[in-house]
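>>> attaching a predicted model along with its sequence, questions to come.
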Amino acid sequence: MLPQGFRAFDADNHYYEALDAFTRHIEPEFRKRCMQWAQVDGKTRLLVGGKVNKFIPDPTFSRLAKPGVLEKWFRGTAEGSLIEQFGELEPTRPAYRERDARLAAMDELGLDGAMFFPTLGVGMEQALRHDIPALCAAFRAFNRWLEEDWGFAYRDRIFAAPYITLADPDNAVAELRWALEHDARMIVMQYGPITTARGWTSPGDPVFEPFWSLVNEAGITVVYHGGNSAYAELLSWWGESHDLEAFRATPMRGLISPEPIADTIAALLSYGVLARHPRIRLAAIETGSDWVPVLFRRLKKSYAQQRHAWPQDPRETLRERLWVAPFHENDLTELRDVIGADRIMLGSDWPHTEGIAEPLAFAKDLEASGFTDEEQVKVMRTNAESLVRRLP
């Protein structure tokens, strides 16, 4: 059992973006090409690149469901429809948008610190991929809002991750340098192939070598966080809409097999990025963990068949360099057996509906899965805490 008074470090917290998160610092020449607000049929809608964006049903976040109300739904134990699970909506709490109010909420939740990620922002890269200069401008503006409103290491408790897109490799290097100058401890990126000026590009392509070299030199953590990736295009091959809409998933959307996070990690391995840059640490957050054992089985076969292509067993590389925050409904015992308790992190997703209302309750899942007291402390605190400290 966790010791009495134990305080955790959460690898997955979220803010709800201010209305001007993408517009407060936007460069004037990009104002109409990026994010705008408009009244459509009597409702406030977000326009991205001049098109109504449906990634979030209410991107103003004016009324929200309570944290964790969908936990039973995702565990497969809920009764009733998805809509019924949301319950009565409430006005946005100050803790969702104000960092000092959030610190007070973290005290109540038993959190000494947490990594913070976008809610709306993780769905915006694909919406602007057709206009790479605008895409880069939008996230330059976003990151300056984020640093201003939340800070990248506020009170050494709130660690907000600036968002980096690789769509323009030179811009990615410049934006990373700016983030490092402002004390960023980690960056967040979207998994999957990247749209660049020459078309779809692997994150392991040599064109990104200056970026990965800087990441390696800086000793920061690269987080791949769930969101809308290029793999949404695969859905249209099966007759589904390629526009990702939260909470409007069809059964087919959840059954399509490719995992963009697994393929992204595989690309960084097979293109030699991790071999060339031994200080790069990767974290997969809000991607679940069912993909991890599958990837390890594939890597085992590849290493056996093409040992000459690998400087070392790629499974050992990942056990050294990859941290994972599983979903609470995942098989935690299997994940521990594959990557070890040293590489698993609490990720409550607070205050999102699909997360855990009380982050410390995750310890019950760990205990039920046979994790020792020492392993529980690692998962609930020390593993994630280590990732917000730059390597010396």
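That came through fine.
>>> switch to C-alpha atoms for all contacts and neighbour counts from now on
Fine.
>>> which stretches of the stretch 51-200 of the chain form helices?
Here the stretch 51-200 of the chain has its helices, by DSSP state H, counting those that start in this stretch, at 71-75, 82-86, 99-109, 132-149, 169-181.
>>> buried set for the third one?
When burial is assessed from 16 or more other Cα atoms under 10 Å, helix 99-109 yields the following buried residues: 99, 102-103, 106.
>>> so who does His352 touch?
Neighbour list for His352: 14, 66-68 [criterion: Cα atoms under 8 Å, 6 or more residues apart in numbering].
>>> circling back: and the helices of the stretch 51-200 of the chain: which comes nearest His242?
helix 132-149 (18.8 Å; Cα to Cα).
>>> which positions in the closest one come out as buried?
Here helix 132-149 shows 132-147, 149 as buried, counting by 16+ other Cα under 10 Å.
>>> you'd agree Lys54 is up against Asp243?
Yes. Using Cα atoms under 8 Å, Lys54 is in contact with Asp243, at 7.5 Å.
>>> Thr44 belongs to a helix?
No. Thr44: not assigned to a helix; according to DSSP: H, G, I helix; E, B strand; the rest coil it is strand.
>>> closest to Tyr163 out of the helices of the stretch 51-200 of the chain?
For the helices of the stretch 51-200 of the chain, proximity to Tyr163 was assessed by Cα to Cα; helix 132-149 is nearest, at 6.6 Å.
>>> ok, structure two:
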Amino acid sequence: MAGKQSALRSVDDGIPTYEGPIFDGDTHIQEKDYSFFERYLPEKFHKDWLPQRKHGPDGRFGLFIGETRIENADLQEDGLIPPPGKLKEWLRAISTGEAVAASHVTTPDMYELGPRLAKLDEFEVDGSIMFVGEFVSAFGQILLKAEEMGAEGANALFHAWNEYLVKEWGLNAQDRIYTTAVLSLHDLDWAVAEAKWLIENGLRVVVMPMGPVSGKSPADPCFDPLWNVLNDAGVAITFHVSEANFMHPVIREWGELPLQSRKSGQTAWQWMFAYSEIPVMMTMANFVYWNFFERFPNLKMASVENGAEWLPRFLYKMDKMRGMARSGFWPMGQLKERPSTIFKRHCFVVAYPEDDIKGIVDQLGGDAGCILMGSDYPHAEGVARPRDFIAEGCKGLTNEQTEQIMFSNGRRFLPKGRRGITG
């Protein structure tokens, strides 16, 4: 307790001064190149499934899966990226239609384990969740190709990514870097076998696509073989912002096209209704309403890079709609508790630094217990250094609330230790 008190100091001008350890809920690999896929993806899948940065037949440079262009992956041909943490410039660019200058050279900590561990020391980060880099932009197209060509190639591609993590990063590096292996429900037998293999190799957290699968809720009992495996091992589940394929029919109904460039092709309406917070709200509410966490009490779940300003209204509406449906059909039986209570026990939300986090916490009655910080390093949208999140996002919060968001909530989500079931 004494150590904790020494880390919590007075509030100055509304900005808490927190000097304790940090748990960063959103960091990324920045792929230097895709040569590792040539090592881990069997050669028979290269023609249709190998990820590459290259010029297409039209001369445009971009990310391809086989010969399929990933339109929503915005890459620079020279390999430069926007400098990490240029949030204000990024937001200004969105409002003016200009682009953030891609003037930063990738550094070894973005694509190698040893330098990343050293970077965590520099940043005073105790633990971090590390997600895929630009490859995440391909998930939607990969699952579409699986529908058209069969699941074997998609399975091999996702396994290649997971094998790269296992062999070149580790799935749990010193209880400090937890890399997110990819699982998907599109092929249940593959997912169960892959999960078992990953757990044997130290799996702590996975990233999965949002939404239903083949017309079924992800919490449908038909998928329980996978959830049982993850529950027994205490694996955490994350939904990072990415393409929500189940929204594509809705987009088309409104006369628009899905899978367009984020910079030049996606409309404001799609940003508002078909990407980020609405798909993740639908997904996480479905898990709660389907009594998922009563069946799988060891599982925890997090929304990442979808912001948090939706959270208070979401929890209020979940509780209200439980009342509206009290005499309705409950696929897995009535809930024994308020949906908001269940959510707060099992679910977490990574806030943007630009969110009104104090307003969010105030609307939750001062409860900051399910909010995580995320630097988004090394991406431009977040903060340059994780501790910068305090000044940008925690203004007006108490020191205790700040400590929860900056550290202890993250450690409840992923406690130190192999299995991570308690906490």
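Nice, thanks for sending it over. Just so you know, these numbers come straight off a predicted model, no measurement behind them.
>>> could you tell me the TM-score of the two chains?
The TM-score (TM-score structural alignment, normalised by the length of the first structure) is 0.89; 384 aligned residues with a Cα RMSD of 2.5 Å.
>>> in JSON lines, list the buried residues of helix 99-109 of the first structure along with distance to Glu329 of the first structure.
Listed next are those as JSON lines, based on distance: Cα to Cα, whole Å:
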{"residue": "Arg99", "distance to Glu329 of the first structure": "29"}
{"residue": "Arg102", "distance to Glu329 of the first structure": "26"}
{"residue": "Leu103", "distance to Glu329 of the first structure": "28"}
{"residue": "Met106", "distance to Glu329 of the first structure": "23"}
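>>> still on that earlier bit, nearest to Pro203 of the first structure, out of the helices of the stretch 51-200 of the first structure?
Pro203 of the first structure lies closest to helix 169-181 among those, at 10.3 Å (Cα to Cα).
>>> just to revisit the earlier point, restricted to strands, list the contacts of His352 of the first structure.
When the contacts of His352 of the first structure are checked against strands (DSSP state E), the matches are His14.
>>> so which of the contacts of His352 of the first structure persist in the second structure?
Counting by both residues aligned by TM-score structural alignment, their matches' Cα atoms under 8 Å, the contacts of His352 of the first structure that remain in contact in the second structure are 14, 66-68.
>>> tell me which of those residues is nearest to Ser202 of the first structure?
Relative to Ser202 of the first structure, the closest of those is His14; by Cα to Cα it sits at 27.8 Å.
>>> that closest one: what's it in contact with?
Here His14 of the first structure is in contact with 96, 116-119, 349-352 (Cα under 8 Å, 6+ apart).
>>> wait, what's in contact with Phe389 of the second structure?
353, 373-375, 383.
>>> looking at those residues, which are in helices?
Judged by DSSP state H, helices contain none of the contacts of Phe389 of the second structure.
>>> list buried residues within the residues you listed.
353, 373-375, 383.
>>> among these, which two are most distant?
Using Cα to Cα, the pair of those lying farthest apart is Met373 and Val383, separated by 10.5 Å.
>>> mutual contacts of the two, please.
Counting by Cα under 8 Å, 6+ apart, the common neighbours of Met373 of the second structure and Val383 are 353, 389.
>>> run a quick neighbour tally on Glu253 of the second structure.
9 (other Cα atoms under 10 Å).
>>> what distance do you get for the equivalent of it over in the first structure to Tyr231 of the first structure?
Correspondence of Glu253 of the second structure to the first structure, assessed by TM-score structural alignment: Trp237. Remark: distance between Trp237 of the first structure and Tyr231 of the first structure (Cα to Cα, to the nearest Å) = 11 Å.
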